[in-house]
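Undergrad: sequence and predicted structure below; questions after.
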Amino acid sequence: MPPSLRVRRLDRYVAAEFIGPFAATAAGFLVLLLTGPIFQLTDMLVVRRASVATTLWLLALKLPETLSIALPIASLFGTLLSAGRLVRDGEMTAMRTSGLSVLRIGTPIVALGAAISVGAYLLNEYVVPVANHRYETELRRAMQADPVPAISDNVFFRGSPEQWFYVRRVDRASRRLFDVIVYELRPGTFPVIYTAREGWYEGRTWHLSGVTMKQLDRDGFVQLESAMARYELTLPEPAEDYLGSQKRTEEMSRRELGEQIRRLRQAGVVARAMMVDYHFKLALPVSNLVLAVLGLPLSLYGRRGGRAFGMAASLGLALLYYVVFALSRSLGNSGVVDPLLAAWLPNVMCLAAAAWLYVRAEWAA
């Protein structure tokens, strides 16, 4: 049999070993992570008397976000369990004896990890934001207690095709607005940005005070700036309707979030928390590939522990990864670490550990 044919057959064999544990782990963690939403929705079904169809629909809307969280864990588990099985049965040793490196043997797993990362990015970009926004809307409708929620901190909503609004905080009891930005597109001219320290709303009218108006040029630079003591906006719909159309970062795609950050920068606002979430929307899908790369050399240390080692190492690494993930996110939000570094720090640490383990494995061979 030609060597190239033997290598292709080897690649198919290693890939098949990975797919089974990966799929089983993804399904298991998907069910496990859905436990919280299931308890919440069951309470709504019993206490709020929501229909079974509505409850099941809400649960289905939580599936995309939950799956995006389960995929990196499944990639790690799949790698450690499949490669660990090859090590335990002596097949990895036989492959390395024939002159193949650990990385070459694991190339199918790395390729599958890359494919999973691409799929996870597409899921997070096009499915998760829509499902999350629909979930929040349907949940408010089903609860019926407060159809328009109090606006969260640092969120955007759209008033019309030409207007976007950012409000740092809203006190709905007094109808007061704090740190308001209005981004307005005007036909035939360049955008105008209004920033106000505070204001209040009544019906369809917004009354803003301490306003600065900035006229932008075609390159996004401020062409004209002026101050106004008062500024009023009359919108097509009542303010409460607009506040109800708010979107959190979890309900925006990476492209949408990047656009909102750009508008805030033009208004002179540094949205650090949004920038951290923007970078995490790419770093999290890539973690599928990173954890698969890390799992390959780590599996070599499970000769004696077998499947128990793979399970324990997977759980330990998954826990450590998400602890570092949460810590770096907090450091980025607080300004201690640059948002880009905060998002990619867990992946960089995993890749550094993987490189060290690969070097040790090849030297020991």
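TA: That came through, no problem. Numbers count the residues shown, from 1 in each chain.
Undergrad: can we go C-alpha only for contacts and neighbour counts from here?
TA: Fine.
Undergrad: which stretches of the stretch 1-150 of the chain form helices?
TA: Secondary structure of the stretch 1-150 of the chain (DSSP state H, counting those that start in this stretch): helices at 3-33, 35-47, 52-88, 91-97, 102-105, 107-122, 128-143.
Undergrad: deepest-packed of these, please.
TA: helix 52-88 (a mean of 22; mean count of other C-alpha atoms under 10 Å).
Undergrad: what is that one packed up against?
TA: helix 3-33, helix 35-47, helix 91-97, helix 107-122, helix 128-143, helix 272-298, helix 306-334 (3 or more C-alpha pairs under 8 Å, 6 or more residues apart in numbering; DSSP states H and E).
Undergrad: select, out of the ones you listed, the one closest to L243.
TA: L243 lies closest to helix 128-143 among these, at 12.2 Å (C-alpha to C-alpha).
Undergrad: starting at the chain centroid, how far to that closest one?
TA: Distance, stretch centre to chain centre, for helix 128-143: 17 Å (C-alpha atoms, centre = their mean, to the nearest Å).
Undergrad: excluding chain neighbours, give the residue nearest to the residue positioned nearest the centre of the chain in space.
TA: Centroid-nearest residue in the chain, with C-alpha atoms, centre = their mean: K281, separated by 4.0 Å. Once flanking residues are discounted, K281 sits nearest to R254: 6.2 Å by C-alpha to C-alpha, 6 or more residues apart in numbering.
Undergrad: return the distance of the one you found relative to A283.
TA: 11 Å (C-alpha to C-alpha, to the nearest Å).
Undergrad: okay, pairing it with this:
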Amino acid sequence: MLLFTTLGRYLTLRFARAIISVFGTFFFLIGTLDFVELMRRAGDSPIATTPRIITLALYRVPSVAEQIFPFAALFGGMFALLTLSRKLELVVARSVGVSAWQFLQPAAVVAGVIGLISITVYNPVAAELKRRATALETRLFVRAGSTTSTAIPEIWLRQRSADGMAIIRAAGALPDEDGLSQVAIFNFNQDGSFKDRIDARQAFLKPGHWDLLDARIISAAREPRNVGSFQLATNLEPEQMRQSFTPPEAVGFWSMPAAIERTKRAGLDTTRYELKYQSLMARPLLLIAMVLVAASVSLRFFRFGGVTKLVIGGVAAGFVLYVATQLSEELGSSGIVNPVIAAWLPAALGTMLGALALLHQEDG
């Protein structure tokens, strides 16, 4: 097998260096642009000092940069193959009987290994940093006099308890506590009939109940009444509550199965989390597909000309595959397509089409 020969190790090193270099370049550019944008926003916050802005930018960049792994595989593969072709190293390899499929083995292995590392090591770190970035951003850029996180949209929860079912709507989450602000709770009896509505300024989740502050209770059976404090039974746990408005990007790969199970127990929709989990699982195959796309446009000898058009075509094909992946994920997150199909179909089709193009080019 070529992978374990001297030539295989050389090609493996070249492909790994090219992909990592491209990813590092994009990572630096994203970090720089994000830092500039955060410095612009810092003028509205007196506590947003430069060291804190730098820290926030470093927290945010890994999660954003995670989206460019497919492009790193595409551009890195193209760069490595074009360099090898320009230096006639591929010509020499072909002259001794090494086929395109053989010297693409190291590229596919490198792409697969980088994909595995990205989901098992990089993704959990990026998710943890994203959670820290959300908390820090809330403290730095929250509007003066407001305790609601501006980074979190309106929150909806559903719970079941001994008193029946309740639907909870909140304007936002409290930044540093297990609580919600500007809460409206719609309570239903065990038979599903409407019981009452409770509006509260804040709601704090305690073991087995909600503590509601400045509550107003409205029901059809009696006159509305205001109470300074009110307790409502609940089966929700703090982790379940946070999970309901935690984006899938803030949940690491290893924590995703437990997060999906907690979300199911809370009676919430798990489609977004299942889709994210399956997308992470499919990433190694997607990177391999990008390498095959890169190979289908980068193996032409320079002396034959037309390399520029092929490169442009390869970049366009890579973008089309990425757009198709995003479109498929959108269909999956909306429930139109099964999350497993939505996550795996673009990667599988990209791999097959890349292999088909290489078969036509090399063996056709």
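TA: Yep, that arrived. Since the model is a prediction, treat every value here as computed from it, not as a measurement.
Undergrad: and L58 of structure 1, what pairs with it in structure 2?
TA: Correspondence of L58 of structure 1 to structure 2, assessed by TM-score structural alignment: L56.
Undergrad: excluding chain neighbours, give the residue nearest to I155 of structure 2 in space.
TA: Spatial nearest neighbour of I155 of structure 2, excluding adjacent residues (C-alpha to C-alpha, 6+ apart): A170 at 5.1 Å.
Undergrad: likewise for R140 of structure 1?
TA: In space, R140 of structure 1 is closest to P147, 5.2 Å off (C-alpha to C-alpha, 6+ apart).
Undergrad: wait, isn't that neighbour in contact with E136?
TA: No. At 10.4 Å, P147 of structure 1 and E136 do not qualify as touching, with contact defined as C-alpha atoms under 8 Å.
Undergrad: rewinding a little: the residue nearest to I155 of structure 2: which element?
TA: Secondary structure assigned from DSSP states H and E places A170 of structure 2 in strand 164-173.
Undergrad: other SSEs contacting that strand?
TA: Against strand 164-173 of structure 2 (3+ C-alpha pairs under 8 Å, 6+ apart) you get strand 155-161, strand 179-188.
Undergrad: separation between T147 of structure 2 and Q182 of structure 2?
TA: T147 of structure 2 sits 10 Å away from Q182 of structure 2, going by C-alpha to C-alpha.
Undergrad: then A57 of structure 2?
TA: Separation of A57 of structure 2 from Q182 of structure 2 (C-alpha to C-alpha): 30 Å.
Undergrad: returning to that earlier point: which other residues reach the strand holding A170 of structure 2?
TA: Outside of strand 164-173 of structure 2, the residues within contact range by C-alpha atoms under 8 Å, 6 or more residues apart in numbering are 148-150, 152-160, 179-190, 192.
Undergrad: ok, back up a step: and of the helices and strands packed on strand 164-173 of structure 2, who's closest to V340 of structure 2?
TA: strand 155-161 (25.6 Å).
Undergrad: relative to strand 179-188, how tilted is the closest one?
TA: Taking axes from the mean of the first three to the mean of the last three C-alpha atoms, to 10 degrees, one finds strand 155-161 of structure 2 and strand 179-188 inclined to each other by 50 degrees.
Undergrad: list the buried residues of strand 155-161 of structure 2.
TA: Across strand 155-161 of structure 2, burial judged by 16 or more other C-alpha atoms under 10 Å covers I155, W156, L157, R158, Q159, R160.
Undergrad: now the third one: closest residue in space, sequence neighbours ignored.
TA: Spatial nearest neighbour of L157 of structure 2, chain neighbours left out: I168 (4.9 Å); criterion: C-alpha to C-alpha, 6+ apart.
Undergrad: try the second one
TA: With C-alpha to C-alpha, 6+ apart as the measure, R169 is the residue that lies nearest to W156 of structure 2, at 4.6 Å, once sequence neighbours are left out.
Undergrad: also M275 of structure 1?
TA: Closest to M275 of structure 1 by C-alpha to C-alpha, 6+ apart is P339, at 6.0 Å.
Undergrad: based on its surroundings, how many neighbours for that neighbour?
TA: For P339 of structure 1, the neighbour count with other C-alpha atoms under 10 Å is 26.
Undergrad: repeat for the one 3 residues further on
TA: Around A342 of structure 1 there are 26 other residues, counting by other C-alpha under 10 Å.
Undergrad: go ahead and confirm it touches G335.
TA: No. With contact defined as C-alpha under 8 Å, A342 of structure 1 does not count as touching G335 (9.6 Å).
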